[in-house]
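Chemist: Sequence and predicted structure, then a few things I'm wondering about:
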Amino acid sequence: MKRFLLLATLAGTAIGMPTAQAQGVRFGLKGGPSYTTVVGAHVDGAAYKWGFHGGVLVNIPLNDRLSLQPEVLYSQKGAHEENSSTRIRLSYVDVPVLLRLATGVGGLFVEAGLQVGYLAGSEASIDTRKPLARVTSDFAGSYPPFDVGYAAGFGYQLANGLGLGLRANGGLRHVVKGATADDTARNLAFQLYLSAMVGRRD
């Protein structure tokens, strides 16, 4: 809990930091589907599964084309086992901090940065046929509480504040506690999102 409070405090500080560009700061909401799995050496049989992500963001202009964009997102991740009904669901509170560059071609932009994720929950489930049921187990103790990774993507922002984007984000740490150097399973997610911003960009 203390680690989560620290993470939330850091996120709040980043989002609320005063800048000389305060008049151009815009706040917003975003959300959409996620397509996630785990990747790495000796990761066999891990397929993609669908999930959801959503949260809040703030866009802080640094100049006419470059801006800083911290976000706080709830993100469902995990994987589906090939040829099986087994699914691993990992829920994170992700805090990406990205640099966003307006390309000058309409509202087209590109973005890239780093993110920290706090593991808010985990669950493994398997569908059984005899009897027909879904068996679930909580495996929170098997996963590290924090993930560190990267994020990059592109999108299109309308003048009225509505936007559409596609982003990839991946973890740089093992998703299983006690993993060896040979076991390099890491989170990977592709996220399609709609966003809405308020505030005037001067």
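Modeler: Structure's in. What do you need?
Chemist: going forward, measure contacts between C-alpha atoms and count neighbours the same way
Modeler: Fine.
Chemist: measure the closest residue in space to residue 41 that isn't next to it in sequence to residue 74 for me?
Modeler: In space, and not counting its chain neighbours, residue 41 is closest to residue 184: 5.4 Å by Cα to Cα, 6 or more residues apart in numbering. Separation of residue 184 from residue 74 (Cα to Cα, to the nearest Å): 24 Å.
Chemist: Against which helices or strands is the biggest strand by length in the chain packed?
Modeler: Longest strand in the chain, counting residues (DSSP state E): strand 108-129. Under the contact definition 3 or more Cα pairs under 8 Å, 6 or more residues apart in numbering; DSSP states H and E, strand 108-129 sits against strand 87-102, strand 132-137, strand 146-157.
Chemist: Pasting the second one now:
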Amino acid sequence: MKILKPHPMKKVVLGSLALGLSVLTYGQVDIGAKAGLNYNIWTLKDADPSNGIGFHLGAYGRIPFSDMLAFQPELLFTTRGVKESIDETVSYTNAFMQMVMERTEGDATVKVSYIEVPLLLDIMASEGFHVHVGPVLALRMGYNSSLDYTETQTVAGTTTTSTFSGESSDDTGIAGFDFAAAAGLNYEMESGFNLGLRYLRGFTSIAENSADPLIYNGIQFSLGFTFIKN
């Protein structure tokens, strides 16, 4: 019988997840919940970036090292979807020497969901203000793509129109893991309510075995509440 070994990155993500959960049992930890919006940016080397809006929600812990320094692991469910508009016009002469004009209009949408494990250093910059920096490990949970467009063809003054709509959850060639670095600011009030702004810079391609890497970058805006403070 062949024994399948876990993917190395998967072991890292699961290990980090276990670390994050164990933090919740540590006596000196602050515990809170957060949710917010993602501004997703996917970049290709030789193409304009695609962007879209997603969301994130989850929990965080904070273990103090000193009055100025703490370790903040988080466990988040997050969506990194993008939407690309299609608007292309092509003109050519067919075999009957007739001018043909084809126009395609529509939208292509990709939705990818992840379990994110940020492992952050929390630096108290001033009263209430925190700087967060550290790595982010992500395990892909779901994938869906859709394509909807209308094609209009005009030949010798006669116009015909056709429409197409399709959806797929085939994730062949889509990486199961992502690694990024995060940096951001957070302001927490005495009541425990907090506001955060964070930038994520991806280092791995979501497209496996592709010569042109597809890299994720994102901006997260979040609202949170620390409901256990020690």
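Modeler: Arrived safely, thanks for sending. As the structure is a computational prediction, the values presented were derived from the model and not from experiment.
Chemist: Structure 2: which residue goes with the residue nearest to residue 41 of structure 1?
Modeler: Under the alignment (TM-score structural alignment), residue 184 of structure 1 pairs with residue 213 of structure 2.
Chemist: Report how many residues lie close to that match.
Modeler: Counted with other Cα atoms under 10 Å, the neighbours of residue 213 of structure 2 add up to 18.
Chemist: Report the contact partners of it.
Modeler: Shown in contact with residue 213 of structure 2 (Cα atoms under 8 Å, 6 or more residues apart in numbering): 44-45, 204-207.
Chemist: A strand includes it, no?
Modeler: No - under DSSP: H, G, I helix; E, B strand; the rest coil, residue 213 of structure 2 sits outside any strand and is assigned coil.
Chemist: Quick check: buried residues in stretch 163-172 of structure 1?
Modeler: Of all the residues in stretch 163-172 of structure 1, those buried under the rule 16 or more other Cα atoms under 10 Å are 163-171.
Chemist: quick check: that stretch aligns to which part of structure 2?
Modeler: Aligned by TM-score structural alignment, stretch 163-172 of structure 1 falls on residues 194-203 of structure 2.
Chemist: mean per-residue distance, the matching stretch to structure 1?
Modeler: With mean Cα distance after the TM-score superposition for structure 1, stretch 194-203 of structure 2 departs from structure 1 by a mean of 0.9 Å once superposed.
Chemist: And the residue nearest to residue 41 of structure 1, how close does it get to residue 172 of structure 1?
Modeler: If you go by Cα to Cα, the gap between residue 184 of structure 1 and residue 172 of structure 1 works out to 9 Å.
Chemist: Structure 2: matching residues for stretch 46-63 of structure 1?
Modeler: By TM-score structural alignment, stretch 46-63 of structure 1 lines up with residues 49-66 in structure 2.
Chemist: In contact with the nearest residue to residue 140 of structure 2 once chain neighbours are set aside, which residues are there?
Modeler: Distance criterion Cα to Cα, 6+ apart; nearest residue to residue 140 of structure 2, sequence neighbours excluded, is residue 114 at 4.3 Å. Shown in contact with residue 114 of structure 2 (Cα under 8 Å, 6+ apart): 77-80, 138-142.
Chemist: Just the buried residues out of those residues, in PyMOL syntax.
Modeler: Buried residues among those (16+ other Cα under 10 Å), as a PyMOL selection:
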select buried, resi 77+78+79+80+138+139+140
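Chemist: Which of the contacts of residue 114 of structure 2 sits closest to residue 151 of structure 2?
Modeler: Nearest to residue 151 of structure 2 out of those is residue 80 (Cα to Cα; 28.5 Å).
Chemist: Now tell me what touches stretch 187-200 of structure 2 from outside.
Modeler: Identification of contacts with stretch 187-200 of structure 2 by Cα under 8 Å, 6+ apart yields 128-130, 180-186, 217-227.
Chemist: and residue 73 of structure 2, how far is that from residue 122 of structure 2?
Modeler: Counting by Cα to Cα, the gap from residue 73 of structure 2 to residue 122 of structure 2 is 10 Å.
Chemist: quick one: the helices in structure 2?
Modeler: 8-23 (DSSP state H).
Chemist: can you tell me which residues contact the most centrally placed residue in it?
Modeler: Centroid-nearest residue in structure 2, with Cα atoms, centre = their mean: residue 80, separated by 3.1 Å. Residue 80 of structure 2 makes contacts with 38, 40, 52-55, 111-114, as judged by Cα under 8 Å, 6+ apart.
Chemist: so what corresponds to it in structure 1?
Modeler: With TM-score structural alignment as the criterion, residue 80 of structure 2 matches residue 77.
Chemist: Now its match. Nearest residue, chain neighbours left out?
Modeler: Nearest one to residue 77 of structure 1, counting by Cα to Cα, 6+ apart, is residue 90 at 4.9 Å.
Chemist: The one you found against residue 76, yeah?
Modeler: Yes - look at residue 90 of structure 1 against residue 76 with Cα atoms under 8 Å: they come within range, at 5.8 Å.
Chemist: Which residue is the nearest non-sequential neighbour of the equivalent of residue 148 of structure 1 over in structure 2?
Modeler: Residue 148 of structure 1 maps onto residue 179 of structure 2 when the alignment is built from TM-score structural alignment. In space, and not counting its chain neighbours, residue 179 of structure 2 is closest to residue 137: 5.0 Å by Cα to Cα, 6+ apart.
Chemist: Compute the distance between the one in structure 1 that sits across from that neighbour in the alignment and residue 80 of structure 1, please.
Modeler: When structure 1 is aligned by TM-score structural alignment, residue 137 of structure 2 is paired with residue 116. Per Cα to Cα, residue 116 of structure 1 is found 23 Å from residue 80 of structure 1.
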